[in-house]
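# this one's sequence-less:
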């Protein structure tokens, strides 16, 4: 069996690209003399910070142009600052809660039983986009009620800027060599340092040697993180931006938010055919993946928002 797998792997890997050999850390500071170990400023963290900051700036730029919304901006700069705080909190708490709810409780109960505190150790990895989306929705609901702001226009702003954070997040996944794709012999194949654990578990990076650790057979895989960065981030960002700046889409409350949900659900469902499912959730029926299943409510909600935004409005009677 070993010889057979080797024969399969060699031709597949021969013409494939190799994962770029860069460190996942921008720089490291040795604090062991203080008993604090080694601090690593990772590209992963910087990507999330950059995504949030750019989204913040883009949202602020839209609010400065009331004509985009039909004459009056739905929020002030102070409102936006408050909104972003709650959204960041929603992303973190919702993303982790979603991972525990959608992945750990159904598939990793043994992990929770052996170490109950694992559910809160967010630094060990494990974030769900769909959980983060729920957290963002709750945050927008809370802040719209607290500050008496219109809900749908806030959702539209989020629908425009969310792809920025998603795109940077997927690029961060690529830098971390995690959530890579299924095996392929196509020209897009790339050999990732897969580490010891099969599936999308992040591989080992030898910080002492300053290099990735390759183990086992070198299979070419789809760089699905880059597919997701494009289809879940870049494409929705470009389409939404054209619609709001050229066609006044923000004047129809709920339209952009609905289109974002539809575009993300479509992009995610397409990429799921190339992305390697988590090893503990790879036996779902009908060839479905957890990402496809969790995207279904996005299709439904997005379709309703678009329909509600585009349906003819009743004329007011004038006596």
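Everything's here; your move. None of these values were measured; they are calculated from a predicted model.
# going forward, measure contacts and count neighbours with C-alpha atoms only.
Will do.
# please verify my assumption that residue 90 contacts residue 136.
Yes. Shown here, residue 90 and residue 136 form a contact pair, counting by C-alpha atoms under 8 Å, at 5.0 Å.
# the two: which is more packed in?
Each of residue 90 and residue 136 has its neighbours counted (other C-alpha atoms under 10 Å); residue 136 has more, 27 against 23.
# my guess is that one meets residue 85, correct?
No. Using C-alpha under 8 Å as the test, residue 136 is too far from residue 85 to be in contact (10.5 Å).
# so how far is residue 313 from residue 119?
Distance of residue 119 to residue 313, computed by C-alpha to C-alpha, to the nearest Å: 47 Å.
# actually, residue 52.
Look at residue 52 and residue 313: by C-alpha to C-alpha, they are 35 Å apart.
# counting neighbours, go ahead and name the busier of those two.
residue 52 (22 against 8).
# so that one sits in a strand?
No. Residue 52 sits outside any strand when classified using DSSP: H, G, I helix; E, B strand; the rest coil, being helix.
# find the nearest non-adjacent residue to it, please.
Using C-alpha to C-alpha, 6 or more residues apart in numbering and skipping residues adjacent in sequence, the residue nearest residue 52 is residue 165, 5.8 Å away.
# quick check: the one you found touching residue 48?
Yes. Using C-alpha under 8 Å, residue 165 is in contact with residue 48, at 6.7 Å.
# second structure follows, compare the two:
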């Protein structure tokens, strides 16, 4: 059994205001995504996106926050929030859903791109390859907070988490940081801009990387959910699946649909 590092979730405080590791992880993820998208847009000569980068990023951040919160409220604890509706706005108490945040970001992206004459599928591919960086740091933030820990285990690397009872548990946050962060980033970044056929000038159709992200994330999340403690207010659902697994099945189906559609509609479009 490994010792859980006793890390203070608060980095420092100034009066009533506190700077937390979890919030810092979000900031690092957003900044890294901004820099890498700007790098890609400049490399491919997509100057129009560069001119909209600040406003588009702001729209996506708002979409992530609103979607993530609504996803948690609707999927993970609707009964509580129906009884305490004002708590829906208390995001500082925690409670964000990745699937909801992803939906919110995609919705915000579609709206912004359509209103400003940007190609959504092309923009989505540039952004989505950077998302695993935010997932990596976000899961590290979960680990530092001692939240979203795994199920009880006898493996040698199990940890006793604060609030997780006396039994050692899987550090499932680190599993997710590795799969959804490091592995997924390596997959997406290694194939972006690469030919998807033997013809060297035939690149992946726009939207393909978004589809691949949705599919791979869903597979990794589905696997890790077998090691992650189910939300206590929900437990396991039909057929013994967790809510995260159910939502991942829907996300994977959407990814497969996008992959199929973009492969037919766009047969190897090139970045300008």
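Perfect, thanks for sending it. Every value quoted in this text rests on a predicted model; they were computed, and no experiment measured them.
# just give the TM-score of the two.
Superposed pair, TM-score by TM-score structural alignment, normalised by the length of the second structure: 0.90. Supporting alignment: 262 aligned residues with a C-alpha RMSD of 1.9 Å.
# quick one: residues contacting the residue nearest to residue 52 of the first structure.
Counting by C-alpha atoms under 8 Å, 6 or more residues apart in numbering, residue 165 of the first structure makes contact with 48, 50-52, 55, 233.
# that one and residue 248 of the first structure: what is the separation?
23 Å.
# same question, residue 78 of the first structure
Note on residue 78 of the first structure: its distance to residue 248 of the first structure, by C-alpha to C-alpha, is 24 Å.
# those two: which is more packed in?
Counted by other C-alpha under 10 Å, residue 78 of the first structure and residue 248 do not tie: residue 248 has more neighbours, with 15 against 8.
# quick one: contacts of stretch 140-155 of the second structure?
Applying C-alpha under 8 Å, 6+ apart, the external contacts of stretch 140-155 of the second structure come out as 1, 7-9, 21-23, 25, 158, 161-164, 167-174, 177, 227-229.
# pull the distance from that stretch to the chain's centre.
Per C-alpha atoms, centre = their mean, to the nearest Å, the displacement of stretch 140-155 of the second structure from the mean C-alpha position of its chain is 18 Å.
# same thing with stretch 82-98 of the second structure?
Distance of stretch 82-98 of the second structure from the chain centroid (C-alpha atoms, centre = their mean) equals 19 Å.
# with stretch 90-105 of the second structure instead?
Worked out by C-alpha atoms, centre = their mean, stretch 90-105 of the second structure lies 10 Å from the chain centre.
# got a list of contacts for that stretch?
59-73, 247-248, 251.
# among these, which are in helices?
59-73, 247-248, 251 (DSSP state H).
# filter those down to the buried ones, ChimeraX style.
In ChimeraX syntax, the buried subset of these is picked out as below (16 or more other C-alpha atoms under 10 Å):
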select :59,60,61,62,63,64,65,66,67,68,69,70,71,72,73,247,248,251
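# just the strands in the first structure please.
17-18, 25-30, 38-42, 190-191, 205-206, 211-212, 220-221 (DSSP state E).
# so the third one versus strand 25-30, what angle?
When you say that, I think you mean strand 38-42 of the first structure. Calculated by axes from the mean of the first three to the mean of the last three C-alpha atoms, to 10 degrees, strand 38-42 of the first structure forms an angle of 170 degrees with strand 25-30.
# and strand 38-42 of the first structure, what's buried?
residue 42.
# so which elements touch that strand?
strand 25-30 (3 or more C-alpha pairs under 8 Å, 6 or more residues apart in numbering; DSSP states H and E).
# could you list the buried residues of the strand it packs on?
For strand 25-30 of the first structure, using 16+ other C-alpha under 10 Å, the buried residues are residue 25.
# how far is it from where the chain is centred?
When distances are taken as C-alpha atoms, centre = their mean, strand 25-30 of the first structure is centred 25 Å away from the chain's centroid.
# likewise stretch 117-125 of the second structure?
19 Å.
# one more: stretch 237-245 of the second structure?
Mean-position distance between stretch 237-245 of the second structure and its chain equals 19 Å (C-alpha atoms, centre = their mean).
# what range in the first structure matches stretch 218-225 of the second structure?
Mapping stretch 218-225 of the second structure onto the first structure (TM-score structural alignment) gives residues 265-272.
# how many residues are close by residue 88 of the second structure?
Residues lying near residue 88 of the second structure (other C-alpha under 10 Å) number 17.
# what's it aligned with over in the first structure?
In the first structure, the residue equivalent to residue 88 of the second structure is residue 119, according to TM-score structural alignment.
# next one: residue 206 of the second structure
In the first structure, the residue equivalent to residue 206 of the second structure is residue 253, according to TM-score structural alignment.
# my guess is its match meets residue 157, correct?
No. Residue 253 of the first structure is not in contact with residue 157 according to C-alpha under 8 Å; the separation is 9.9 Å.
# can you give me the helices for the stretch 51-200 of the first structure?
Ranges of helices within the stretch 51-200 of the first structure are 77-99, 105-107, 109-114, 129-146, 151-175, based on DSSP state H, counting those that start in this stretch.
# distance to residue 185 of the first structure for these - can I get that in JSON lines?
JSON lines is the format used below for the helices of the stretch 51-200 of the first structure (distance: least, C-alpha to C-alpha, whole Å):
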{"stretch": "helix 77-99", "distance to residue 185 of the first structure": "31"}
{"stretch": "helix 105-107", "distance to residue 185 of the first structure": "31"}
{"stretch": "helix 109-114", "distance to residue 185 of the first structure": "35"}
{"stretch": "helix 129-146", "distance to residue 185 of the first structure": "29"}
{"stretch": "helix 151-175", "distance to residue 185 of the first structure": "19"}
